[in-house]
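[1] Okay, predicted coordinates and the sequence, questions at the end:
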Amino acid sequence: MRIIVPMAGRGSRLRPHTLTVPKPLIPIAGKPIVHRLVEDIAGVINQEIEEIAFIIHKDFGKQVETDLIAIAEKLGAKGSIYYQEQPLGTAHAIMSAKESMQGPIVVAYADTLFRADFTLDTTADSVIWVKQVDDPSAFGVVQLNDKNEIVDFVEKPKEFVSDLAIIGIYYFKSGETLRDELQYLLDNNVMKGGEYQLTDGLENMKQKGMKFVPGKVDEWMDCGNKNVTVETNTRMLGFLHVDGENMVHASAVIENSEIIQPCFIGEGVVLKNAKVGPDVSLGKGTRVEDSTIKNSLVQNNSVIKNAVLDNAMIGSNAVFNGKFTSISIGDYSVLE
């Protein structure tokens, strides 16, 4: 099994945090989004992962590439790096890694997290991860027949056809078949809105009689902007707490401070005269003094003093000393 992860976009809606770090590498509950994503996929497919191919932009830099390779290796897989030079759509992004489209593959877009408990149907030609939503008009949805097979893909339906939204994770029994279908789109310049779309390839496969089935997830968590990223951090902390995971590193220094679970307290964190939690992640090396923090996400090696924070997101190596509450400041920012 191989996993293909298109992640060349910078994540403009999550600025300033994505000015220095690609969105999929922003930690949620102490672990990068893309790391949690591939771990969760590994749990669902329950197969050995041979390779994880990451599709990035060259501007991301060598350190990002090193970090991604390390994520793959932690799962016992080979890590591969491919580049997408132009944002020409979902099909174009996937085809940037066409050399790795061999055998069974999972394609997963690295801006979402999920929780699921279903068995992957490896007899199907494709499994499309979906989540029931209240407002399907905002999503691409799938329509099912009485055999629980996908018979149609509808993008942002104006009239109700289904409430099963496509979350951006797909299994294909044959990576070669998908590659051939997407290559047809590129070779024949089949575009919509100036982009090559994966759904056009899926439609062609369906018309040829290939079997598509849904994989229904229990939770679907977005990381599109600051508010929903903080919310996703909160939900992930809750899941990990219920699972019994210890989220306070043994090296943390806690002086005259209170931690209200669930919280992630990273390596070398220092708390002095602080009240932290619930629903707070503090990255390694961060220092919090004379402050109260809840429902917030703070990255590595930052300093927070004299603060009362709620629904806040702070990057790495930042300094915050003040009375603002719901803030969003990026890496290396100073506000005091």
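    Done, it's in.
[2] Could you use CA atoms for every contact and neighbour count after this?
    OK.
[3] Do a quick rundown of the helices in this protein.
    33-45, 62-74, 90-95, 175-187, 198-207, 226-242 (DSSP state H).
[4] can you redo those as TSV with distance to residue 18 and mean neighbour count?
    As requested, the helices of the chain are exported to TSV (distance: least, CA to CA, whole Å; neighbours: other CA atoms under 10 Å):
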stretch	distance to residue 18	mean neighbour count
helix 33-45	13	19
helix 62-74	13	16
helix 90-95	20	23
helix 175-187	30	18
helix 198-207	25	17
helix 226-242	11	20
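[5] okay, these in JSON lines with distance to residue 4 next?
    Formatted as JSON lines, the entries for these read as follows, by distance: least, CA to CA, whole Å:
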{"stretch": "helix 33-45", "distance to residue 4": "10"}
{"stretch": "helix 62-74", "distance to residue 4": "11"}
{"stretch": "helix 90-95", "distance to residue 4": "7"}
{"stretch": "helix 175-187", "distance to residue 4": "10"}
{"stretch": "helix 198-207", "distance to residue 4": "13"}
{"stretch": "helix 226-242", "distance to residue 4": "23"}
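[6] next up, a second structure to put side by side with the first:
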Amino acid sequence: MAGRGSRLRPHTLTIPKPLIPIAGKPIVHRLVEDIAKILDEPIDEVAFILGDPAFFGDDLVKSLEELAESLGAKASIYRQLEPLGTGHAIMCAKDSLSGPAVIAYADTLIRADFDLDPEADAVIWVKQVDQPEAYGVVKLNDANEIVELVEKPQDFVSDLAVIGIYYFKEVGVLKEELQNVLDNNIQNGGEYQINDGIKAMMAKGKVFKTGNVDEWMDCGNKNVTVETNSRMLGFLQKEDTTLVAVNVRIDNSTIIPPCYIGDDVYLINSTVGPNVSLGKGSHVTGSVIKNSLIQTHAHISNAKLDNAMIGNHVRFDGDFTSISIGDYSVLE
């Protein structure tokens, strides 16, 4: 989670992308907790690879330590100070690379329910997609083992896209292969990639299987992040998760579920929902909001919002609809 999330600016100018709340909870918190549910076994350690301490600071570290502790695990914090690729990022945490491990990119959310294949040396999570030429995909043999990774194939290879979550029965093997990648300066696109370590494992006979997810949700840019928020709200509603805080004040207003409404929100002469996340301390007056993601302490007046993403401590009074406003902005 060391990247700056440039495609999600202006929201990531003030907060790291993995801490952007989706349905009231930071992306990285949802991801780690969902992986823990799938594994259904004790977790000893959660290692986080962060970027520059000037941006990924003490508050973030504290929240990650609390996340690990909530799972009965210790948190280990590592830094990738240069954007040198996924393989390099993983090796920044080389002191933690032993035993069974899951490696995940922190801008992906999933819904899944399956058992890991005990015969596999590794599992790569995949999702069937309509346009495989836009993704990295896996090629399978007759035994449904992964035999090749192909990036954005122009000719059809498969429609199983790699989503960026991996399981290794012994992650120390990957560590050895990635060390070889670094030592021999093996780069793709000017970066050291996890795929080169995986391909070296395959060449030595390690068995890779697929793990299929039911849902794969991206948080790469504003539009897909708003869509992911809507989809997550729908899943949480079906799971009977409490989404509206008990101390929400409602004055001549309507909430159309599913919505996440945080603590101390005040709704006046407004309609909110469906598919809206509204962070704590926000005030909404004379507005209609749907399919939108709004962070904490925002003041929204006289608005008709749809497909909007609004940051923390924003004041907005106007008639624009599909907007993207970063933290501490004022439009009145």
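    Done, it's in. Keep in mind that this is a model prediction, so the values were computed, not measured.
[7] Quick one, which of the helices of the first structure gets closest to residue 12 of the first structure.
    Closest to residue 12 of the first structure of the helices of the first structure, according to CA to CA: helix 226-242, at 10.8 Å.
[8] After superposing, tell me the mean distance of the closest one to the second structure.
    Comparing helix 226-242 of the first structure with its match in the second structure after superposition yields a mean distance of 0.4 Å (mean CA distance after the TM-score superposition for the first structure).
[9] Where does that helix end up in the second structure?
    The aligned range for helix 226-242 of the first structure in the second structure is 222-238, by TM-score structural alignment.
[10] Residues contacting the matching stretch, please?
    7-8, 22-23, 217-219, 243, 258-260, 275-277, 291-293, 307-309, 324 (CA atoms under 8 Å, 6 or more residues apart in numbering).
[11] Go through those residues and flag which are in strands.
    Judged by DSSP state E, strands contain the following of the contacts of stretch 222-238 of the second structure: 22, 217, 218, 259, 260, 276, 277, 292, 293, 309, 324.
[12] Quick check: the aligned residue for the fifth one in the first structure?
    Read that as residue 260 of the second structure. Structural alignment (TM-score structural alignment) places residue 260 of the second structure against residue 264 in the first structure.
[13] same check, this time on residue 87 of the second structure
    Using TM-score structural alignment as the criterion, the counterpart of residue 87 of the second structure in the first structure is residue 91.
[14] Its match - nearest residue in space that isn't next to it in sequence?
    With CA to CA, 6 or more residues apart in numbering as the measure, residue 198 is the residue that lies nearest to residue 91 of the first structure, at 4.4 Å, once sequence neighbours are left out.
[15] Wait, the one you found touches residue 90, no?
    Yes: taking CA atoms under 8 Å as the definition, residue 198 of the first structure is a contact partner of residue 90 at 5.4 Å.
[16] Grab the nearest non-local neighbour of the residue lying farthest from the centre of the first structure.
    Within the first structure, residue 256 marks the point farthest from the mean C-alpha position, 35.7 Å out by CA atoms, centre = their mean. If the residues on either side of it in the chain are set aside, residue 256 of the first structure comes closest to residue 273, at 5.0 Å by CA to CA, 6+ apart.
[17] So that neighbour sits against residue 253, correct?
    No: checked against CA under 8 Å, the pair residue 273 of the first structure and residue 253 is beyond contact range at 11.4 Å.
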